[in-house]
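In: Below: sequence and its predicted model.
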Amino acid sequence: MRTTFKTLLLALPLLVAGFSASASDSAAGRWRTIDDETGRVKSIVEITQAANGTLSGRVLQVLQSAQGPNPVCSKCEGTNKDKPIQGMTILWNLRPDGTNKWANGTILDPAKGKTYSSKVALIENGSKLEVSGCIAFICRSQTWLRDQ
């Protein structure tokens, strides 16, 4: 009995390490978006992964906005026009594209009201997410930080 207990105690840290390693293999979770121009945290985005492996992300909280509290997407067109940015889906249809990479999706920049072709990749053991948005061959990238 005592040997079984000691074995369980020794195995527990390995079990916990296994769970934490596998959690970082997915882009699903909460992310702090970092403005690539100012370096400041702008918002918290929650990324979810559908059963088919595609990713989508919505803004949970706006932390920094030139419009002040409760900003709206005034430059957006269509159904997002003048809608609150908080709660808005800004990332969708990203499909798996290799290990810890997703591509061929779309990202919305609410500040500019424009959509871009998008891809994301987990870096630094899943603690950061490299997010790119492109029009033709012109791309912009941001590095988002996992929100613990």
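Out: Yep, that arrived.

In: contacts and neighbour counts: CA atoms only from here.
Out: Noted.

In: So the spatially closest residue to residue 49 that is not a sequence neighbour versus residue 90, what's the distance?
Out: Once flanking residues are discounted, residue 49 sits nearest to residue 55: 4.6 Å by C-alpha to C-alpha, 6 or more residues apart in numbering. In this view, residue 55 and residue 90 are 11 Å apart by C-alpha to C-alpha, to the nearest Å.

In: here's the one I want to compare it with:
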Amino acid sequence: MKTIKIPTLAGLAAAMLAPTPAIAATPIVGRWLTEGKTAIVTVAPCGATLCGRITTLMKRPESGPPVDAKNVDPALRGRPLQGLPILTEFSDAGDTWRGRIYDPQTGKTYKSVVSRDADGTLKVQGCIAFLCQTQTWTAVRN
């Protein structure tokens, strides 16, 4: 005769409280060509979070290096666009990365959600409340 073990209440509770693997967002570290093909942004660790800097400008003006002319802070308007951090404080939020994005064309910073699509592109959203504007960035191969 077979003995059937019936789980105890304590055993069921322990099984329900056991850690389950967390869902992690697909990594976004790398070099990305912006949707308008105006810049390459390099995403890399910055302390405990990720950030993205403009590392290459694809179109340069004829006179002098491009600067952050539209920044709302007049003291920052002379800083060069190349090297400028535009993605900051990004952390893994499960299936997406969440942080802040700076738009040098408007001089404003927005909440941002970034995710990597199955085709390898990066979906980059800048949001005000529930309204988001989305761009698709493509991976840069060396």
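Out: That came through, no problem. Source: prediction; values computed, not measured.

In: Just give the TM-score of the two.
Out: The TM-score (TM-score structural alignment, normalised by the length of the second structure) is 0.72; 114 aligned residues with a C-alpha RMSD of 1.8 Å.

In: Show me which of residue 55 and residue 90 of the first structure is the more surrounded one.
Out: residue 55 (23 against 18; other C-alpha atoms under 10 Å).

In: ok, back up a step: tell me the counterpart of the residue nearest to residue 49 of the first structure in the second structure.
Out: In the second structure, the residue matched to residue 55 of the first structure (TM-score structural alignment) is residue 50.

In: helix or strand right after the helix or strand that contains its match?
Out: Here residue 50 of the second structure, judged by DSSP states H and E, is contained in strand 49-57. Using DSSP H and E, the helix or strand that follows strand 49-57 of the second structure towards the C-terminus is strand 85-92.

In: now whichever helix or strand comes after that following strand, how far from the chain's geometric center?
Out: Downstream of strand 85-92 of the second structure, the next assigned helix or strand under DSSP H and E is strand 97-103. Counting by C-alpha atoms, centre = their mean, to the nearest Å, strand 97-103 of the second structure is centred 6 Å from the centre of its parent chain.

In: tell me which residues in strand 97-103 of the second structure are buried?
Out: Across strand 97-103 of the second structure, burial judged by 16 or more other C-alpha atoms under 10 Å covers 97, 98, 99, 100, 101, 102.

In: okay, those residues in JSON lines with distance to residue 28 of the second structure next?
Out: Shown next, in JSON lines, are those (distance: C-alpha to C-alpha, whole Å):
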{"residue": "97", "distance to residue 28 of the second structure": "8"}
{"residue": "98", "distance to residue 28 of the second structure": "12"}
{"residue": "99", "distance to residue 28 of the second structure": "13"}
{"residue": "100", "distance to residue 28 of the second structure": "15"}
{"residue": "101", "distance to residue 28 of the second structure": "15"}
{"residue": "102", "distance to residue 28 of the second structure": "18"}
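
In: Which one of the residues you listed is nearest to residue 139 of the second structure?
Out: Proximity of those to residue 139 of the second structure was ranked by C-alpha to C-alpha; the top entry is residue 97 with 16.7 Å.

In: Alignment lookup: that closest one to the first structure.
Out: When the first structure is aligned by TM-score structural alignment, residue 97 of the second structure is paired with residue 102.

In: show me what contacts its match?
Out: 54, 55, 94, 95, 96, 119, 120, 121 (C-alpha atoms under 8 Å, 6 or more residues apart in numbering).

In: Which of the residues you listed are still contacts in the second structure?
Out: Contacts conserved in the second structure for the contacts of residue 102 of the first structure, counting by both residues aligned by TM-score structural alignment, their matches' C-alpha atoms under 8 Å: 94, 95, 96, 119, 120, 121.

In: Hmm, residue 105 and the third one touching each other?
Out: In other words, residue 96 of the first structure. No - with contact defined as C-alpha atoms under 8 Å, residue 96 of the first structure does not reach residue 105; the gap is 9.9 Å.

In: The closest residue in space to residue 73 of the first structure that isn't next to it in sequence - how many residues pack around it?
Out: Once flanking residues are discounted, residue 73 of the first structure sits nearest to residue 82: 4.9 Å by C-alpha to C-alpha, 6+ apart. Residue 82 of the first structure has 14 neighbouring residues, counting by other C-alpha under 10 Å.

In: Residue 82 of the first structure matches what in the second structure?
Out: Under TM-score structural alignment, residue 82 of the first structure pairs with residue 78 in the second structure.
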